[in-house]
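Engineer: fold the following.
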Amino acid sequence: MSNVQNEEAKILVVDDEERIRRLLRMYLERENYAIDEAEDGESALQMALDNDYDLILLDLMLPGMDGIEVCEALRLKKSTPIIMLTARGEEANRVQGFEVGTDDYVIKPFSPREVVYRVKALLRRSSATAFLNTEMSTKSEIVFSQLTINHDAHQVLVNDVEINLTPKEYDLLYYLAQSPDKVFTREQLLKDVWHYEFFGDLRTVDTHIKRLREKLNRHSPEAANMIKTIWGIGYKLEVPK
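Structural biologist: Modelled structure (predicted):
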């Protein structure tokens, strides 16, 4: 993936409605992004596999292969950041999108300016450590009794078994693990992990925490139980005493 901090980012816009593709292209090109377009899932997947895009805007409801299927197939090969475009009322589909590796979603009808903001936020964290805004130095390895995070390899081991996390699930776990026993509000997590200053559904955090616990729990209930909910506030990663 190119270093999007220093050079023009390349974005694939996928929607079966030409009007929406044209609108997104207009707003994104104003930010000097290079835009490719696809109108169906099959061609979008092929383009995403053949090119190294910095980000993909992917409509959920596509003819033939839908956005969930495209994301699922792409994640077998690449970790390109994906923002899903979904219609209001498709909450179950958004959760499913997170499960197969979507990084974010925007609800239709959307504000093009919000889309641009979310694109910028996601691109800012495209490098492995971009989301770390804390003063502490980046730790290459964090080791707990049941859980090991090797940051250089982006590898998470639970009882010495590697688990497969989406890029955002990994970012969230690593962020919490950097400051064990510290409580973070949902707003803090959206700001520091997702880079949302003004936009962002707090349920995004809850959904990722739920999926993270489920994946950890498959190999160690103790590791899953390290992620504590602080009711009315947020979350922390608690070190077993």
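
Engineer: only C-alpha atoms from now on, for both contacts and neighbour counts.
Structural biologist: Will do.

Engineer: quick one: contacts for the most centrally placed residue in the chain?
Structural biologist: The residue lying closest to the centre of the chain (Cα atoms, centre = their mean) is Asp103, at 2.4 Å. Contact partners of Asp103, counting by Cα atoms under 8 Å, 6 or more residues apart in numbering, are Pro81, Ile82, Ile83, Met84, Pro167, Lys168.

Engineer: second input sequence below; structure requested for side-by-side comparison:
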Amino acid sequence: MARRILIVDDDREIAGLIEIYLKNEGFETAKAHDGEQALARLAEEPFDLVVLDIMMPKLDGLEACRRIRETRELPILMVSAKAEDMDKILGLMTGADDYLIKPFNPLELLARVKSLLRRSYQYNKGVADDADEAVIEVGPLRIDRRSHLVEADGKPIRLTSTEFGILALLAASPGRVFSAEEIFQQVWKEKYFESNNTVMVHISKLRDKLEQEAGDKLIVTVWGVGYKIDG
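Structural biologist: From the prediction side, this is the model:
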């Protein structure tokens, strides 16, 4: 069954081009041209991923992303002509899983979309047949890799697919320190670039959620080396 992708961009030409690229790869698509339209489409129809522009009328992409994250964990690929690091960090902090700078190569867009979809749904497809292997317990957390669910003392914690991937990776090897490069390569399945601060931003968001729900950040920074979870 084809994955359904919502394209949100007020530039109808760009939205149309993105639609052509995605349809050529077998995806089903729908379009919205501002944040309000995007939220309305998401309320009415199921989608597997959102390609979301930032600069739009009525409701910009950042606010739309925040509102989507209030109820949904589906992958969000944010696209923008803003190329500064702080713009990227702001986009990721609002809940986007990845950030692509305009103008972009169509092949890069497709690679990012496929990577996000793989990451999002790999935990729902036969991660482990043995329940003992599929469930990780560390501190107050119970992480079920088959159902993509995380609980702290029985209370569910809502994570994006990227946050879940990072948490599952660290929790599966308690005490082991993972560098940002290792985390990026294992979770994103892409080559890591030294100036990439994506992992740092997602770790920060994940820590905030764990602290809020579990009363503890759990993830420890080993300065100059990487991150770990102590068993």
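
Engineer: and the TM-score between them?
Structural biologist: Once superposed, the chains reach a TM-score of 0.83 (TM-score structural alignment, normalised by the length of structure 2), with 230 aligned residues with a Cα RMSD of 3.1 Å.

Engineer: I'd like the contacts of Asp103 of structure 1 laid out as TSV, including neighbour count, secondary structure and distance to Leu28 of structure 1.
Structural biologist: Listed next are those as TSV, based on neighbours: other Cα atoms under 10 Å; DSSP: H, G, I helix; E, B strand; the rest coil; distance: Cα to Cα, whole Å:
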residue	neighbour count	secondary structure	distance to Leu28 of structure 1
Pro81	25	coil	16
Ile82	23	strand	15
Ile83	24	strand	14
Met84	25	strand	16
Pro167	17	helix	23
Lys168	20	helix	23
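
Engineer: going along the chain, name the helices of structure 1.
Structural biologist: Listed from the start of the chain, structure 1 has helices (DSSP state H) covering 18-30, 41-50, 67-75, 91-100, 112-124, 167-178, 186-192, 202-217, 221-224.

Engineer: okay, angle between the fourth one and helix 67-75 too, please.
Structural biologist: Helix 91-100 of structure 1 and helix 67-75 are oriented at 0 degrees to each other (axes from the mean of the first three to the mean of the last three Cα atoms, to 10 degrees).

Engineer: superpose on structure 2 and give me the mean offset of helix 91-100 of structure 1.
Structural biologist: Compared with structure 2 after the fit, helix 91-100 of structure 1 shows a mean deviation of 3.7 Å (mean Cα distance after the TM-score superposition for structure 1).

Engineer: what packs against that helix?
Structural biologist: helix 67-75, strand 82-87, helix 202-217 (3 or more Cα pairs under 8 Å, 6 or more residues apart in numbering; DSSP states H and E).

Engineer: what do we get in structure 2 for the residue nearest to the centre of structure 1?
Structural biologist: When structure 2 is aligned by TM-score structural alignment, the residue opposite Asp103 of structure 1 is Asp97.

Engineer: same question, Arg125 of structure 1
Structural biologist: Looks like Arg125 of structure 1 aligns to Arg119 there (TM-score structural alignment).

Engineer: if we can go back for a sec, now tabulate the helices and strands packed on helix 91-100 of structure 1 in CSV and tack on distance to Met226 of structure 1.
Structural biologist: Output for these, formatted as CSV (distance: least, Cα to Cα, whole Å):
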stretch, distance to Met226 of structure 1
helix 67-75, 27
strand 82-87, 28
helix 202-217, 9
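
Engineer: closest to Arg19 of structure 1 out of the ones you listed?
Structural biologist: Closest approach to Arg19 of structure 1 among these (Cα to Cα): strand 82-87, 14.2 Å.

Engineer: quick one, the closest one and helix 112-124 angle?
Structural biologist: Note on geometry: by the same axes, to 10 degrees, strand 82-87 of structure 1 and helix 112-124 are set 160 degrees apart in direction.

Engineer: so where is strand 82-87 of structure 1 in structure 2?
Structural biologist: Taking TM-score structural alignment, strand 82-87 of structure 1 hits residues 76-81 over in structure 2.

Engineer: list the contacts of that stretch.
Structural biologist: For stretch 76-81 of structure 2, the external contacting residues (Cα under 8 Å, 6+ apart) are 49-55, 61, 65, 91, 95-103, 112-113.

Engineer: repeat that with 6 Å
Structural biologist: Residues outside stretch 76-81 of structure 2 that contact it (Cα atoms under 6 Å, 6 or more residues apart in numbering) are 49-54, 96-102.

Engineer: just stretch 206-226 of structure 2 next, same as before
Structural biologist: With Cα under 6 Å, 6+ apart, stretch 206-226 of structure 2 has contacts from Ala152, Glu163, Val177, Phe178, Ser179, Ala180, Tyr227, Lys228, Ile229.

Engineer: from these, pick the one nearest Thr71 of structure 2.
Structural biologist: For those, the nearest to Thr71 of structure 2 is Glu163 (15.6 Å; Cα to Cα).

Engineer: now do the contacts for that closest one.
Structural biologist: With contacts taken as Cα under 6 Å, 6+ apart, Glu163 of structure 2 has the following neighbours: Leu206.

Engineer: that one matches what in structure 1?
Structural biologist: Correspondence of Glu163 of structure 2 to structure 1, assessed by TM-score structural alignment: Glu169.

Engineer: next one: Val150 of structure 2
Structural biologist: Using TM-score structural alignment, Val150 of structure 2 pairs with Val156 in structure 1.

Engineer: which residues touch the closest residue to that match other than its chain neighbours?
Structural biologist: Closest residue in space to Val156 of structure 1, ignoring its immediate chain neighbours: Ile149 at 4.6 Å, by Cα to Cα, 6 or more residues apart in numbering. Taking Cα under 6 Å, 6+ apart, we find Ile149 of structure 1 in contact with Glu141, Ile142, Gln155, Val156.
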